[in-house]
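Q: here are the coordinates; sequence isn't available:
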């Protein structure tokens, strides 16, 4: 789908506030409500807009620690990788999982209440996944930027 300037304005506005009512969105992007709604529906149908979510304040819900875990597997064969990814998908503490090129096999972003909570997660879940050879945890000292907005 080719995005024009109006589509980009719609997407920028919805990234900032996904709860915008259509009338307000139309006003912000310079359209009347009916064509604006039509464009939003086309963006949704094309998969440009995947879904709408609420972004939560992690510390306020008891998940004040974010860690990054680099994971090495015993092998990179399909069975080992598939088993690992299937297990990771079941763990709600893992909020991001990336198959990596380079030093490690996977990079995970994990949320936990605190360091003890993460350690228990690592012992009880992460290192028990068959095929996990090694886990190195990186603990960020300060969050400088975290956004879900993509540049348009």
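A: Now that the structure is in, tell me what you want to look at. Just so we're clear, the structure is a prediction, and the values are computed from it rather than from any experiment.

Q: C-alpha from now on. contacts and neighbour counts both.
A: Noted.

Q: pretty sure residue 83 belongs to a helix, no?
A: Yes - counting by DSSP: H, G, I helix; E, B strand; the rest coil, residue 83 is part of a helix.

Q: Please name the nearest non-neighbouring residue to it.
A: residue 130 (7.5 Å; CA to CA, 6 or more residues apart in numbering).

Q: count of residues packed around the one you found?
A: Residue 130 has 13 neighbouring residues, counting by other CA atoms under 10 Å.

Q: okay but it is in contact with residue 84, surely?
A: Yes - Residue 130 lies in contact with residue 84 (CA atoms under 8 Å); the separation is 7.3 Å.

Q: ranges for the helices of this structure?
A: Assigned by DSSP state H, the chain shows helices spanning 5-16, 22-29, 33-45, 78-89, 115-124.

Q: want to compare, so here's the second one:
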């Protein structure tokens, strides 16, 4: 971030809030004209500060309102075992997030399903059979107060 100036940071902030705004609107918000704003966006993309654009979806309206955080402990934390686990996690659609943790367990997963019955199936058939999993602990979300960094 040390190579980013105020305008670059403002462009990123504005696009995080609404990636669909026009370049003209964005340029106006950050105090630039259209062409310099476009050039900055392209540079931020090329340098990897902006890695993509996406939409936020109301998962509850899609019937996916059950969220669980799962602590995962592995029986092996060698590079080969971690790679096998990471690769397998990418194939499980119900896992929204996966973070390697420094602490009393190895990974923290955010898992989204339609209900507890569906979650139990995912836990039994997918999560428990991921490579090197020796133990899981589930924490069910009662209410999401803040999500998506908004």
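A: Here it is on my side, so go on. Predicted, not measured: the structure shown is a model, and the values here were computed from it.

Q: TM between them?
A: Once the chains are overlaid, their TM-score stands at 0.94 when taken by TM-score structural alignment, normalised by the length of the second structure; 149 aligned residues with a CA RMSD of 1.2 Å.

Q: if we can go back for a sec, export the helices of the first structure to TSV and append columns for distance to residue 100 of the first structure and mean neighbour count.
A: Formatted as TSV, those follow (distance: least, CA to CA, whole Å; neighbours: other CA atoms under 10 Å):
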stretch	distance to residue 100 of the first structure	mean neighbour count
helix 5-16	27	17
helix 22-29	38	16
helix 33-45	29	15
helix 78-89	12	14
helix 115-124	20	14
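
Q: of these, which approaches residue 141 of the first structure most closely?
A: Judged by CA to CA, the one of these that comes nearest to residue 141 of the first structure is helix 115-124, at 12.6 Å.

Q: Give me the mean deviation of the closest one from the second structure.
A: When the second structure is superposed, helix 115-124 of the first structure averages 0.6 Å from its matched positions, counting by mean CA distance after the TM-score superposition for the first structure.

Q: so how far is that helix from its chain's centroid?
A: The chain centroid and the centroid of helix 115-124 of the first structure are separated by 21 Å under CA atoms, centre = their mean, to the nearest Å.

Q: Using CSV, please lay out the helices of the first structure together with distance to residue 102 of the first structure.
A: CSV is the format used below for the helices of the first structure (distance: least, CA to CA, whole Å):
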stretch, distance to residue 102 of the first structure
helix 5-16, 32
helix 22-29, 43
helix 33-45, 35
helix 78-89, 15
helix 115-124, 23
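
Q: So which of the ones you listed is nearest residue 69 of the first structure?
A: Residue 69 of the first structure sits nearest to helix 115-124 of all those, at 9.5 Å, using CA to CA.

Q: Which residues does the closest one contact?
A: Under the criterion CA atoms under 8 Å, 6 or more residues apart in numbering, residues 65, 111, 112 lie in contact with helix 115-124 of the first structure.

Q: Much appreciated, bye for now.
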